[in-house]
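> generate a structure from the sequence data that follows.
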Amino acid sequence: MASPYNFRRFWAGFLLDAFDGVLGSEPEGETGRRQSFVSANLLAGAMGAALWPLYFAFVGPVDGATAFAFLFLWAPLGIALAVRSETLSLAQGQMASALALGGFVSLAAIYTGGLASPLLPWLLIVPVEAAIAGKRSAVTIASCVAGVGFFIAAMLSLVGWLPVSRIDPAFAGFAYGVSVFAAIIVGMFAMRTLQRRNEHEVARARANAAWHRALTDNAADMITRHAANGAVLYASPAVEEILGLRARELEGMSPAMFVHIQDLSTVEQAFTAAARGGHEAVAFRVRRRDGTYLPVEMRVQGGNGEAIAVTRDMSNAKAEILELARALDKAEEVSRAKSRFLASVTHELRTPLNAIIGFSDVMRHELMGPIGTPKYREYAELIRNSGSHLVDLISDLLDMSKIEAGKFTIERKLVELKPVADECLAMVKVAADEAGVELVCDVAPGLSLMADRRALKQCLINLLSNAIKFTLTEGRVVLKARKVGTDMMLSVSDTGVGIPEKDLVRIGKPFEQVEGEMQRTHKGTGLGLSLVKALAEMHGGGMAIESALGDGTTVTLRLPLAARDDVPGEPASVVFPEKFRARA
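Purely as a prediction, here's the structure:
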C-alpha cells in the first residue's frame, strides 16, 4: 500500500507538470515535454468533466448543444491518454488539442452571440496553440478550423439563423472583457512557450556549432568550405601546417592559386560535382608558401552550391610507399640471388653424384671383376641409394628455383591418363611392397586431357610416394581419376596417419613439413607437395588436401581438360604464375 508521503509526492509532481503545460514552460527533453502535456490535458479534461454536474446544479438539465460542447471539453482526457500510451505522438496530440479548442470555441461562439460573442477572440488562439506542435501542417489545419468557425458564425448572423445568446445582456460587456483578457493571457503563455523553444533550439545550435568548431580547429587534416567554383569560403587552422599560410590568407583564394597546374582541372571538376550533391576523392599537389609542392588527398562532398573538403597531407604515406617499394626490390633481389645460387649449386652437385652412382653400379654388378667380400656389395648398394636420393632432392630444388625465377615452362599435349597412371604405380611398386602397402588404380581407360606429360608424372609420383611413406603396413593407397565438367579430378587417397588440422594450412608451402614420428622416420625437404601445387597451378588448376589425424589423407588435383587460353591439341608454353615468380 502506498504511503501518504508517496501519494502527496505523486500529486505534487502531477500538478507541477500540469502547470508547466498550462503556463507555457518548456521542460528539458522529449520525455519531459510529453509528461507536461499529458498532465496539463488530464487536468483540463478533469475540469471539463467537473463542469457537467456544476452546470446541472446551477443551470439545469443539459440540452443537445451544451452536451456537444461538453464533448470538446472532455476531449483533452482522450488526447492525454493517447499520447501517454504513445498511440499519438506528442506533435499529433498538440495538434488534436488545438483542433478540440477550435471546435469548442466555434460552437460556443454560435450560442453566445455569433460575431458579438465574447468567445470569438479565442479563435485567434487556436493557430497559436497549434504552432506549439512545431509542424506547419498543424498550424494550417488549425487556422482552417478557426476560419471555418468564424465563417459559420458570420453566415448565421447574416441570414438571421443565429440561436439566441445564452449570455445575459446585462453581463455581456463584462463577459467580453474577461474573455478577451483570458485570451490574451493564454496567448501570452503560448507565445512564451514558442519563445522558450526557440531559445533552446538556438542554444543547442550554438553548442553544436561550438563542438564542430572545436573539432575543426583541432583536426590535423585541413577542413575547408568552398563555393561551386572552388573558391575558399572558410579554412581550418590546419592550413598553416600544410600550406604554411594563415587560415584568413587562404579564404577567398581560388584553387588555381594553390593547386599544381597539372592537377587543377581534376580538382575543379571535383568541386563542381560536389556542389551538386556528389562525393569525390582526388589526389593532387598543393603549393606551399615557400614554393614547394606537397602531395595531398582530398575528400569533398556538398550540395546547394557549396562543398566541404577534408584534405590530408600524404607526404609521409608517399615516403612509406617508397620505402616499402625499396624493401620489396631488395627482397626480390635476394630471392633472385638465392634462385641463381640454387641453380648453380644443383648443377655442380649433379656431376659428382652421377659419377658416384655410376661407379657404385659398377661395383654392385662386379663389372670389373669380383669384389671378394659380400659386405662390399652391400656398401655399394647403400652408396647408390644415397646418391639417388640426393639426385632426387637436387632435382626438386632445381625445379623450384626455375619456378621461382619464372623460367619453368610446360608443354601441353594430349595425354591419356591410364598409361601414365600405370607407369607411375609401377615406379613406386617396389617401395609399396617393401612397406606392405596395397596400390589400387581407379582410372578408367579413355580418359585424357591437355597437359605436360612429364609434369603430370612428376605430380603423381610425388603424391604416391608421400602416401606410401606415411601409410602403415597393410594400408592402402588409391589413385583415382574422374571427369567433372571441364576439369579432370585426380586424387591420391591413403589410409595413413593423417595430418593434424593445425598443419593443413602449412602443407603445400616450400620446405614445410608436418612434425611427428613418421616424419622423423622419413626425412625430406618438404618440396614435394609445393612442387605438385605449383605444377597444377601452372596448368590452370589447383590442389586441395583433405585429412584428419589417424584417418588418412586425400590429395586432389584439379586440371583443366583443355588449356584455358589455347586451342586443344596445340602445345603451349606457360610461364609459372606471378605469385611464384621472381622478377628478372
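
> rest of the way, CA atoms for contacts and neighbours
Noted.

> go through the chain and flag its longest helix.
helix 315-365 (DSSP state H).

> C-terminal to it, what's the next element?
The helix or strand immediately downstream of helix 315-365 is helix 374-404, counting by DSSP states H and E.

> ok, back up a step: who does the longest helix of the chain touch, helix- and strand-wise?
strand 293-303, helix 374-404 (3 or more CA pairs under 8 Å, 6 or more residues apart in numbering; DSSP states H and E).

> packing partners of the helix or strand that the last one is followed by?
It stands for helix 374-404. Of the helices and strands lying after helix 374-404 in sequence (DSSP H and E), the nearest is strand 413-416. Counting contacts by 3+ CA pairs under 8 Å, 6+ apart, strand 413-416 packs against strand 448-451.

> which outside residues touch the strand it packs on?
With CA atoms under 8 Å, 6 or more residues apart in numbering as the contact definition, strand 448-451 has outside contacts at 411-417, 488, 539, 560-563, 568-569.

> farthest-separated two in those?
Using CA to CA, the two most remote members of these are 411 and 488, lying 17.6 Å apart.

> of the two, which one has the most company?
residue 488 (20 against 16; other CA atoms under 10 Å).

> to compare against the first, here's the next sequence to fold:
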Amino acid sequence: MSQGSDTQNQGEEAVKRNSRPEMAMLLDAITECVFVSNRETMLFMNGAAKALFTDTDAENISDLSYFMGWVFPEDRILLQQKLENCLEGKSDGGTFEFRFLVNSTEMRWFCGTVKPVVWEGHEAVVASLYDVTDQKEVAHAHDRSEQLFQNIFRITPEVMLLSSLTDGRIFDVNPAFLNVFGYRRDDVIGRTSEALGIWADSTFLNRFVEELKMTVSMTNVPATVRTRGNMIRHFQLNAQKIDHAGEQLLLLIGRDVTDELIQAQELQRSKDSAELANRAKSEFLANMSHELRTPLNAILGFAEILRDQIIGPIGNDRYCEYAQDIHESGTHLLSIINDILDLSKVEAGRLEAYLHWIDPTNSLDMCMTLVQQRAFENDITLEKDMDETVELEADQRLIKQIGLNLLSNAVKFTEPGGHVKMCLSRTGNAGLCLSISDTGIGMTPDEIKIAKRPFGQVDTSLSKRHEGSGLGLPLVTAFTEKLNATMTIDSQPGIGTRVNILFPPEKVREKVKDSYEDESLDQI
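All right, here's what the predicted structure looks like:
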C-alpha cells in the first residue's frame, strides 16, 4: 500500500474517533430512545434509552436477549422479526408499536422505527422509540367512552337525537326515537326535526336552540310533540351542546311525561274534591254546632231553675234529681258540641291564634280550679309546681283549653287514690315545658296513636266507664301546633301518662313585674 493511501486511512480513522463522542452527545440530547444493535449485542444506547432501566439492568443490557426479556411476550416476536428483516435486507424496518416493562415494574407502550445501518464497519440496526402510553390511554378512554355512549344511545328507553346545532341536520337517532315517532332510520338521517314535523309548536325548536346557544345545557324543558298516528304527547327535554371535529352538535334527550301529567291532574282533581268535601263537612258541623248550642243553653238554664227550685218548691225530690240529670247530660253534650266546633275550625283552617305576651300561670291556675271538684269527688290528689317568673307568647284562650283538656283527661283516667300533677318549668335550651302527669291507666304506643286521632277512644274498661267524645287529645295537638309548640306523650299501661307541651326559646321571656302591677292597679 502506498504512503498516500496510509495517510488517507489514518485520517478517516481520526475523523471516526473524533465524531463518536460528538454523536453520542447529540443523541443524548434528544428525548427519544435510540438503540443500535446487531443480532446478539446492544451496541449503543443514548441517555433516554438508559433511563428505562435500573442500575442492575444496565449491567446486563449489552446482551440483546436480556433487552428482549423485558418486551411484552406477545410483542416480542414482532420486534425480533423487524430486526431480522432489517439485518437481512428484506425490509427497511418501518413503524411499529410494542409494550415494554420500564424499570422492571411499569408496563409502557412505545412506538418506534428501525433502519439498517453500518456501525463501526458492521451491519446493524438503529431503533428510535418514543413513549406513547399516555396517548394510548387517552385513545382507549375515548374509545371506551364512545362505546359506552353508543350502548346507552341504543338501549335507553328515552328518545335521543343527535343533530347539527347550525342547520339542524340529524346525524343519529336511537331506536326509541324511531319507535315513538314511527319512522325508519333512512327516513330520518340527514333531515331536520322540523321537516319531520315532530314539534306540535312549529316555533318551539328555534326558540329552544337560540336559548341553548347562550348556555351549555338545558334540563327539564317541557315540550309538546306529535308522535306516530298524529298523537300529541307531552315530553320533558334535556339538551347538551357537544363539540365534535370542530362542529357544534345538539344532543337532545326526551322523556314522555304524558301519563305522569294525567295522573298529576287526576290527583289534583281528587285533592280538590276531597278538600271541598272536607270544607263542606266542617262548615256543616260548625253551623250545626252553633244551632244546637242555642236551644241547649235554654235547656240547661231551665234545668238549673228546676234543680235549685228558684221559683218555688217542686214538691217531690225526684223531680230535682231528674233536673240534675238533665243538667249534667246537657253540660256534657254542650262540651262535645264545643269540641266539635273547635275541631271544625281546625279542619277548615279557620282556627285563629291571637298571640301576645301572657302570664301562663293565671290561665293554668284557672284550669286547676275547674277540675278540682271532680278530682275531690274521685279521691284524686291535685298538685302543681309552676315557674311564676316567665312570660309566654301565646293565645290565652288556647292555653286554657290545652290545660283544661289535659287535666280533665288525667283526672278522668286516674283511679281513686291516684295523683295528677301540673308542672311549668324551664327547659335546657331556655324554652318552657308545660307537663301534666298522672298515675292513671296509661297507654301503649298503638293506643297513643288511636287517642291522637279525632273521635279515637282507647278501648279499656276504665275509659268505657267515662263519657267522652275522643276529641280532647286531637284538639290539644291542633292547639299546640297553632302556638308553634311541640307535644310529646310518655305513657305506660298501669303506671301512668305524662304529656309535655314544649315551647321554643323565642316564645319565652322573663316576667316584667311592673307591667302586671300596673294592670292590677287599673283593674282596681
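
> quick check: TM-score for this pair?
After superposition, the two chains reach a TM-score of 0.66 (TM-score structural alignment, normalised by the length of the second structure), with 426 aligned residues with a CA RMSD of 4.9 Å.

> could you find the counterpart of residue 323 of the second structure in the first structure?
With TM-score structural alignment as the criterion, residue 323 of the second structure lines up with residue 380 in the first structure.

> now residue 518 of the first structure: how far from residue 470 of the first structure?
7 Å (CA to CA, to the nearest Å).

> repeat for residue 552 of the first structure
9 Å.

> any common contacting residues for those two?
496, 497, 498.

> any chance of TSV for those, columns neighbour count?
Output for these, formatted as TSV (neighbours: other CA atoms under 10 Å):
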residue	neighbour count
496	25
497	19
498	20
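
> just the closest of these to residue 435 of the first structure, please.
Nearest to residue 435 of the first structure among these, with distances taken as CA to CA, is residue 496, at 11.8 Å.

> now check the second structure for the residue matching the closest one.
For residue 496 of the first structure, the residue aligned by TM-score structural alignment is residue 440.

> where does the closest residue to that match other than its chain neighbours sit: helix, strand or coil?
Excluding the flanking residues, the one nearest residue 440 of the second structure by CA to CA, 6 or more residues apart in numbering is residue 414, at 3.8 Å. Under the three-state scheme (DSSP: H, G, I helix; E, B strand; the rest coil), residue 414 of the second structure adopts coil.

> what's the answer for residue 443 of the second structure, then?
Residue 443 of the second structure - assigned by three-state DSSP - is coil.

> ok, it touching residue 497?
Yes. The pair residue 443 of the second structure / residue 497 is scored as a contact, 7.4 Å apart, by CA atoms under 8 Å.

> shared neighbours, the two?
In contact with both residue 443 of the second structure and residue 497: residue 491, using CA under 8 Å, 6+ apart.

> now render the shared contacts of residue 552 and residue 470 of the first structure as JSON lines, adding distance to residue 71 of the first structure.
Below are those laid out as JSON lines (distance: CA to CA, whole Å):
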{"residue": "496", "distance to residue 71 of the first structure": "91"}
{"residue": "497", "distance to residue 71 of the first structure": "89"}
{"residue": "498", "distance to residue 71 of the first structure": "86"}
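
> list just the nearest of the residues you listed to residue 325 of the first structure.
residue 498 (41.3 Å).

> residues in contact with that closest one?
Contacts of residue 498 of the first structure (CA under 8 Å, 6+ apart): 470, 547, 548, 549, 550, 551, 552, 553.

> contact partners for the fifth one?
Going back to what we said before, that points to residue 550 of the first structure. 496, 497, 498, 499.

> verify the stated contact: the first one with residue 466.
No. Under the contact definition of CA under 8 Å, residue 496 of the first structure does not touch residue 466, with a separation of 10.1 Å.
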